[in-house]
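Please find the sequence and the predicted model below.
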Amino acid sequence: MLEGRELSKNEVRRRLENARNRCPEKTSQLGKTLFELGDELNLDIPSSCGRNGECHECVVEIANGIQALNERSDSESFLKEPYRLACQARVVAEQPLVFSPLRRRPKILAAGMKKDNLLLEPMVTRREDRVYYGEKDIDHYRGRLLGIAVDLGTTTIVAELIDLESGQSIERVSFENPQKFGGSDVMHRISYDGGEHRGELTKSLIKGT
């Protein structure tokens, strides 16, 4: 409850996100960019230009403390308050600061092209009361054979739980690809992973899934 009214789910979610993204107040933040602060807070802020203000991907929303930041750069002329580019916004005054990356709502195709006559040789099969992966006996049959299909997109990851015997979809979930901090497309992410940040994209993917 706040000021005599009940908070909506969206308001609660926003407040929790802001709490997670509150900059530490015990140490001096003067001179740091929001990107540098985001690194300290383990925030995944996307960028594909080397943090120089050209790609316009690192948009963050300032929930509190916008007066503590420097003036807008020419690279931010397309933005209005309370939005800034994390690579351009720099702390110039000591005061509480709350910000969060701008989230994009993923668009998922619930159904795509389907071919009923497509035949595939199953890798996981049931033989009496045993389960085989190829020719390897891997488990006791427990009533169902389940598998997970994963569609790894540049923006969104979709995972689907499937009954391997009937082919029926049991459950589908989707979430934002945590690798976005390495760039908005595959080529930028390959370049990012080929430098000093080698392995970070894979780690973020494993952690995110």
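Cool, the structure landed.

okay, CA-based contacts and neighbour counts for the rest of this
Noted.

how close does Pro101 sit to Glu17?
In this view, Pro101 and Glu17 are 10 Å apart by Cα to Cα, to the nearest Å.

Which one's more surrounded, the two?
Pro101 (23 against 15; other Cα atoms under 10 Å).

Quick check: the more buried one touching Val59?
Yes - contact criterion Cα atoms under 8 Å: Pro101 and Val59 qualify, at 6.2 Å.

can you tell me which helix or strand the residue lying closest to Ser169 once chain neighbours are set aside belongs to?
What sits nearest to Ser169 in space, not counting adjacent residues and going by Cα to Cα, 6 or more residues apart in numbering, is Ile162, at 4.6 Å. Using DSSP states H and E, Ile162 sits within strand 156-163.

Also Ser191?
helix 186-193.

so after whichever helix or strand Arg15 is part of, what's the next helix or strand?
Using DSSP H and E, Arg15 maps to helix 9-20. Using DSSP H and E, the helix or strand that follows helix 9-20 in sequence is helix 34-40.

Only the buried residues of the helix or strand that that next one is followed by, if you could.
Next helix or strand after helix 34-40 toward the C-terminus (DSSP H and E): strand 59-64. Under the neighbour-count criterion of 16 or more other Cα atoms under 10 Å, strand 59-64 has 59-63 buried.

okay, pairing it with this:
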Amino acid sequence: MSRKRTAVLISGRGSNMAALVKAAQREDFPARIDLVLSNKADAAGIEFAASHGVPTRVLSHRGYADRQAFDEALDGVLREEGIEIVCLAGFMRLLTPWLVEQWKDRMINVHPSILPSFKGLHTHERALEMGVRVHGCTVHFVRAEMDAGPIILQAVVPIEADDTPDTLAARVLTQEHIIYPRGLELLAAGRLSVVDERVRIADTRPGPAPLIAPTV
């Protein structure tokens, strides 16, 4: 089996990166994590990746005149490493439309809300303030507009009466660690297609269609 060469971009601890690395240790997983890249040298995730035998790079955005220059350098590194799929895992940079277009339908992200609700930051606080009954997370293709790409998978988490942003975030993160590796697996296996900005998942195995929206 030819495994897709995958890069994970991080800026901090990279817990979702860790989930992807662990999933890719399976012999039957169709993607291989060949690079973990951070724009911050002190990102804790760099140490985790190195300890698991994953090549790492640091590319500081501070050394470039603007976002475009940095994204061109980042694209150069990805191509130099022969990367085929890019996963964002807490990469705290707004990507230029140019870079997003270079990796269209080959770059994915996980967001801590049930998109299209609660785009952007502080999703757990906002969900509690709005009084919604359920929250969750979304794996999606990346587009130039923030948190707006075609949805691949979603997981739903019920909101409890005594939830705080921290307790809610912890339960959502558990689901992120489940559906993000699953989303990468589907993409690397060639089971995803985008038609009119909606994702279709091909079921190539016998039996019932796969569960794509785990709940707790």
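Looks like it arrived, so ask away. Worth saying up front: this structure is predicted, and the values here are computed from it rather than measured.

Please work out the TM-score for the two chains.
After superposition, the two chains reach a TM-score (TM-score structural alignment, normalised by the length of structure 1) of 0.22; 82 aligned residues with a Cα RMSD of 5.8 Å.

ok, and the closest non-adjacent residue to Gln175 of structure 2?
Nearest to Gln175 of structure 2 is Ala155, by Cα to Cα, 6+ apart, at 6.4 Å.

Quick check, the one you found in contact with Thr138.
Yes - counting by Cα under 8 Å, Ala155 of structure 2 does reach Thr138; the two are 6.7 Å apart.

Leu161 of structure 1: neighbour count?
16.

Would you check that it makes contact with Val150?
No - in this structure, Leu161 of structure 1 is not within contact of Val150 by Cα under 8 Å, at 9.0 Å.

Following element in sequence after the lengthiest helix in structure 2, please.
Secondary structure assigned by DSSP state H gives helix 165-188 as the longest helix of structure 2. Toward the C-terminus, helix 165-188 of structure 2 is succeeded by strand 192-195 as the next helix or strand (DSSP H and E).

Look up how far Gln102 of structure 2 lies from Asp75 of structure 2.
Applying Cα to Cα to Asp75 of structure 2 and Gln102 of structure 2 gives a distance of 8 Å.

More neighbours: these two, which one.
Taking other Cα under 10 Å, Asp75 of structure 2 and Gln102 do not tie; Asp75 has more neighbours (17 against 11).

give me the element that one is part of.
With DSSP H and E as the test, Asp75 of structure 2 turns up in helix 67-80.

Now do that helix: which elements does it pack against?
helix 97-102 (3 or more Cα pairs under 8 Å, 6 or more residues apart in numbering; DSSP states H and E).

May I see the buried residues of the helix it packs on?
Buried residues in helix 97-102 of structure 2 (16+ other Cα under 10 Å): 99-100.

tell me what it is packed against?
If you count contacts as 3+ Cα pairs under 8 Å, 6+ apart, helix 97-102 of structure 2 packs onto helix 67-80.

could you point out which element follows the helix it packs on?
strand 85-88.

which parts of that following strand are buried?
85-88.

and if you look at stretch 127-141 of structure 2?
For stretch 127-141 of structure 2, burial by neighbour count (16+ other Cα under 10 Å) applies to 127-128, 135-141.

what about Ala19 of structure 2, distance to Ile179 of structure 2?
In this structure, Ala19 of structure 2 and Ile179 of structure 2 are 10 Å apart, going by Cα to Cα.

and those two? which has more neighbours close in?
Relative neighbour count places Ile179 above the other of Ala19 of structure 2 and Ile179, with 25 against 17, counting by other Cα under 10 Å.

pretty sure that one is touching Ile151, no?
No - between Ile179 of structure 2 and Ile151 there is no contact under Cα under 8 Å: 11.9 Å.

hey, what's in contact with both of these two?
Common contacts of Ile179 of structure 2 and Ile151, defined by Cα atoms under 8 Å, 6 or more residues apart in numbering, comprise Val139.

hang on, the earlier thing: mind putting the buried residues of strand 85-88 of structure 2 into CSV with distance to Val8 of structure 2?
Formatted as CSV, the buried residues of strand 85-88 of structure 2 follow (distance: Cα to Cα, whole Å):
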residue, distance to Val8 of structure 2
Ile85, 9
Val86, 6
Cys87, 5
Leu88, 6
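
Fine, thanks again, bye for now.
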